[in-house]
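1. here is a sequence together with a model predicted from it:
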Amino acid sequence: MRTSISKTRTLRALIDAEAKRAGFEAVAVTSPGAIPLAPARLAEFVSDGFHGSMDWIAETVQRRAEPSTLWPEVRSIIVLAMNYGPDHDPRQILEKHDRGAISVYAQNRDYHDLMKGRLKEIAGKIVARAGGDVKVFVDTAPVMEKPLAEAAGIGWQGKHTNLVSRAHGSWLFLGTIFTTAELEPDHAEIDHCGSCRACLDVCPTDAFPAPYRLDARRCISYLTIENKGPIPREFREKIGNRIYGCDDCLAACPWNKFASAASEAKLAARDDLREPPLSELLKLDDAAFRAFFSGSPVKRIGRDRFLRNVLIAAGNSGDAALASSVRTLLGDVSPLVRGVAIWALARLVPHAEFSERAASGLKTEDDATVREEWLAPL
């Protein structure tokens, strides 16, 4: 027994050292059965339709809610967190209406690739030392990282449903290593939100029907990233100049005052993605979009959905100088782009000009959703 305990402690020391070397600010261990409340909460989220068009969540409810269903051999789950905290309040850009606001996490290369490589290195060291088997997961697999991180003691799920850490605020990427090794679990973290409602009250689209509950269908991150179709009119003005995701609820968290900007993880934002001008983004064709966002999470949504978001920001900008680029996109091959270009133009030019263009556009447009966009402002 003493030898077994010694081996376990030695393995844990190795994991902690390798995690620090790889740039992870926090590492903790939990057991597969440590999130008993997760299945019911996830089922409620799906039954209420809060997942919107993210069908993969509904399709993987059972595997997502119970780690041992995903991999029956798992005995311990190692949760690792990487800090991506900004060095300023990211909401400052919301006042710069001629610029596009990209969520902090997407201002550098895709964190999935970055973290997965580092997790695999750590997992390899675990197998070399202890034998057995491991599996590495970063966000894309049906794993509930946030409840597991809470159970492991890294933080707690705040009222905005994201993980909050007393040491790092709301700015953490999460990854997990499932292992057949038996490791002593860490103690779970408790909720420190108290009576605070900052994250709930700051949401521009009222996406939180209650504390700890998120209706993704109203969330700007969902609308600009996961949603593949037109963004409902009721949300367009509220989106402002947010062209990929939204940091408002994260940035409003008071616990961020204890978080330092990411350093060891080397996740500083690309300069050209901090405050990109809408005038330049509106000119991107597919090749230019792919080149500009090479290695970035933004690339995953494709040029058409991205331009949909940029056009909404242009329409909200009040900058008539953008009207020329918007007019060009009225003839875009994508109905998604054409439709929102119409909406933006209606907000940037005099009504008489719009009415004239609508009369001409309706004669040639055969897409029903685009025709609705021409007719709505008339």
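-> Thanks, I have it. Numbers count the residues shown, from 1 in each chain.
2. every contact and neighbour count from this point should use C-alpha atoms.
-> Noted.
3. near the nearest residue to T176 once chain neighbours are set aside, how many other residues are there?
-> Nearest non-adjacent residue to T176, counting by Cα to Cα, 6 or more residues apart in numbering: V79, 4.6 Å away. If you count neighbours by other Cα atoms under 10 Å, V79 ends up with 25.
4. correct me, but V79 touches I177?
-> Yes - counting by Cα atoms under 8 Å, I177 is a contact partner of V79 at 6.6 Å.
5. rewinding a little: the residue nearest to T176 looks like it's in a strand, true?
-> Yes - per DSSP: H, G, I helix; E, B strand; the rest coil, V79 lies within a strand segment.
6. what distance do you get for it to G117?
-> 15 Å (Cα to Cα, to the nearest Å).
7. what is the host helix or strand of S6 packed up against?
-> Taking DSSP states H and E as the criterion, S6 maps to helix 2-21. In terms of contacts (3 or more Cα pairs under 8 Å, 6 or more residues apart in numbering; DSSP states H and E), helix 2-21 is packed against strand 26-30, helix 111-130.
8. in that helix, what's buried?
-> Residues of helix 2-21 classed as buried: 8, 11-12, 15-16, 18-20 (neighbour count, 16 or more other Cα atoms under 10 Å).
9. wait, which of the residues you listed is closest to K363?
-> Looking at these and their distance to K363, the nearest is A19, at 61.8 Å (Cα to Cα).
10. how close does T10 sit to T30?
-> 17 Å.
11. now render the buried residues of helix 2-21 as JSON lines, adding distance to L148.
-> Listed next are the buried residues of helix 2-21 as JSON lines, based on distance: Cα to Cα, whole Å:
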{"residue": "T8", "distance to L148": "21"}
{"residue": "L11", "distance to L148": "20"}
{"residue": "R12", "distance to L148": "18"}
{"residue": "I15", "distance to L148": "17"}
{"residue": "D16", "distance to L148": "18"}
{"residue": "E18", "distance to L148": "20"}
{"residue": "A19", "distance to L148": "17"}
{"residue": "K20", "distance to L148": "20"}
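12. want to compare, so here's the second one:
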Amino acid sequence: MSTSTATVAAPGGLNLVGRQLPRAAFPAIGAGAVAATVVLYVLAPITSRIQFVLIAGALYLIGQTVASIAVEGSRRATDRGVTTLVYLSFLLAVIPLVAVLASVISKGAQRVDVGFLTHSMRNIGARDAGGGIYHALIGTLEQIALASLFAVPFSLLVAIYLVEYGRGRISRTISFFVDVLTGLPSVIAGLFILAFYILALERKPTGFAGALALTILMIPVVVRSAEEMLKLVPNDLREASYALGVSRWRTIVKVVIPTALPGIITGVMLAVARVAGETAPLLLTIFGTDSINFNPFSGPQSALPLYIYSQAGQPQQVAIDRAWGAALMLIVLVMLLNAAARLIARLARIR
């Protein structure tokens, strides 16, 4: 029997499905909601596109619920209303993301070229049309690499301890401090490195100092993501390895970590994406420079977030265009790192 029919006959002639709204009703309700929103725009001083979408979605939800109650009953109307509310919420979450990406791409693509990627800002004034992000791109790559080198192994060891070994008060204390670090404002990490590493130890602002601040911000994200992924590894795999006489540490290295590696890589990329756009810690630790500095352990260094901050704060249009171009390249950089990490995780996955 076909399941697409509106009614199903049961013994005794009972209707098990009931009446349903025709498919043509939903486009009609949507068109009515848009038309009513247009009328409101004419009568009321409303000019925002976001308000248009919100009002149209609310009117569609109300119209669908009323029509569904009249035809299908309150139970199905509630189901349809909740489903529509979920889709509308998803749409509202996607619209800002698409709007931001479209704005950055449209404004940044006009400035990005080969010269923009291969030149620094040395001897370039705010009114000059030249200059590029080469020095900032080098600084960002080196600082992210150093922060990942410090944070990822340490965080993975902490997560392994919490899942495989941690019991009692010590484990709860570590989890508490990881939770505290998760909500730590980024500027506090920068202030800590400024006070301890630069002022107390009398070190100069360098890319290494910026990497230390980024490390503090990466640790809690990597620990929590790795911990959750390690918990998802079935205990049967561990017990099978123990039954074959494999030691605990070798089971963790050869079985547990490779099984959870795709999720761990995803957590690392989330942490990288977070620190790649941080500006406040870098303002306090690397100080910025317009020249190219390949050595993160000597002298001030620049970074893409710091470059965007400095260029966007200037009134000249050429500087603002450079900021848009740097923002686009920062997004592209994060996407490339994410793609590379997923490729590595796929190649390293247990088959």
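-> Noted; the coordinates are in hand. As the structure is a prediction and not an experimental result, all values here were calculated from the model.
13. TM-score of the superposed pair?
-> Remark: TM-score between the superposed chains equals 0.22 [TM-score structural alignment, normalised by the length of structure 2]; 112 aligned residues with a Cα RMSD of 5.3 Å.
14. which residues touch the residue nearest to T176 of structure 1?
-> 27-30, 145, 148-149, 152, 174-177 (Cα atoms under 8 Å, 6 or more residues apart in numbering).
15. most surrounded residue in the residues you listed?
-> Result: A149 is most packed of those (other Cα under 10 Å), 32 neighbours.
16. now that one: which helix or strand?
-> helix 145-152.
17. and the next element down the chain from that helix?
-> Counting by DSSP H and E, what follows helix 145-152 of structure 1 is strand 156-157.
18. which helix or strand lies directly C-terminal to that following strand?
-> strand 163-164.
19. on that earlier part again, which strands and helices sit next to the helix holding A149 of structure 1?
-> strand 26-30, strand 76-83, strand 156-157, strand 163-164, strand 172-179.
20. for K135 of structure 1, which of these is the nearest?
-> Across these, closest to K135 of structure 1 is strand 172-179 (Cα to Cα), at 5.0 Å.
21. can you name the element that comes right after the closest one?
-> Moving toward the C-terminus from strand 172-179 of structure 1, the next helix or strand (DSSP H and E) is helix 198-201.
22. buried residues in that next one?
-> 198-200.
23. show me what that helix is packed up against.
-> Contacts defined by 3+ Cα pairs under 8 Å, 6+ apart place helix 198-201 of structure 1 against helix 248-251.
24. and the helix it packs on, what does it pack onto?
-> Short answer (3+ Cα pairs under 8 Å, 6+ apart): helix 248-251 of structure 1 packs on helix 198-201.
25. who does the helix or strand following the helix it packs on touch, helix- and strand-wise?
-> Once helix 198-201 of structure 1 ends, the next helix or strand along the chain (criterion: DSSP H and E) is helix 220-221. Counting contacts by 3+ Cα pairs under 8 Å, 6+ apart, helix 220-221 of structure 1 is packed against no other helix or strand.
26. for the helix or strand just after helix 220-221 of structure 1, list every residue counted as buried.
-> Following helix 220-221 of structure 1 in sequence order, the next helix or strand is helix 233-239 (DSSP H and E). With burial defined by 16+ other Cα under 10 Å, the residues of helix 233-239 of structure 1 counted as buried are 235-236, 238-239.
27. buried residues in whatever helix or strand T266 of structure 2 lives in?
-> For T266 of structure 2, the element it lies in under DSSP H and E is helix 257-276. Under the neighbour-count criterion of 16+ other Cα under 10 Å, helix 257-276 of structure 2 has 257-273, 275-276 buried.
28. angle of the helix holding S6 of structure 1 against strand 76-83?
-> With axes from the mean of the first three to the mean of the last three Cα atoms, to 10 degrees applied, the angle from helix 2-21 of structure 1 to strand 76-83 works out at 20 degrees.
29. all helices of the stretch 251-351 of structure 2, in order?
-> 257-276, 280-285, 304-312, 317-348 (DSSP state H, counting those that start in this stretch).
30. the third one packs against which elements?
-> Other elements packing on helix 304-312 of structure 2 under the criterion 3+ Cα pairs under 8 Å, 6+ apart are helix 134-160, helix 317-348.
31. packing partners for the first one?
-> Of the remaining helices and strands, those touching helix 134-160 of structure 2 by 3+ Cα pairs under 8 Å, 6+ apart are helix 114-118, helix 207-232, helix 257-276, helix 304-312.
32. that older thread, list the helices and strands the helix holding T266 of structure 2 packs on?
-> So helix 257-276 of structure 2, by 3+ Cα pairs under 8 Å, 6+ apart, packs with helix 134-160, helix 207-232, helix 317-348.
33. which of the ones you listed is buried the deepest?
-> Each of these was scored by mean neighbour count; the highest is helix 207-232, a mean of 25, by mean count of other Cα atoms under 10 Å.
34. so A151 of structure 2 sits against V223, correct?
-> No - assessed by Cα under 8 Å, A151 of structure 2 is found out of contact with V223, at 9.2 Å.
35. please tell me how far R371 of structure 1 sits from A346 of structure 1.
-> 14 Å.
36. again with T369 of structure 1
-> 16 Å.
37. buried stuff in whichever strand or helix holds A40 of structure 1?
-> For A40 of structure 1, the host element (DSSP H and E) is helix 38-47. Neighbour-count burial for helix 38-47 of structure 1 flags 38-39, 42-43, 45-46 (criterion: 16+ other Cα under 10 Å).
38. would JSON lines of those residues with distance to A287 of structure 1 be doable?
-> JSON lines is the format used below for the buried residues of helix 38-47 of structure 1 (distance: Cα to Cα, whole Å):
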{"residue": "A38", "distance to A287 of structure 1": "42"}
{"residue": "P39", "distance to A287 of structure 1": "43"}
{"residue": "L42", "distance to A287 of structure 1": "39"}
{"residue": "A43", "distance to A287 of structure 1": "41"}
{"residue": "F45", "distance to A287 of structure 1": "38"}
{"residue": "V46", "distance to A287 of structure 1": "37"}
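39. now, among these, which is nearest to R274 of structure 1?
-> Among these, F45 lies closest to R274 of structure 1 (Cα to Cα), at 33.2 Å.
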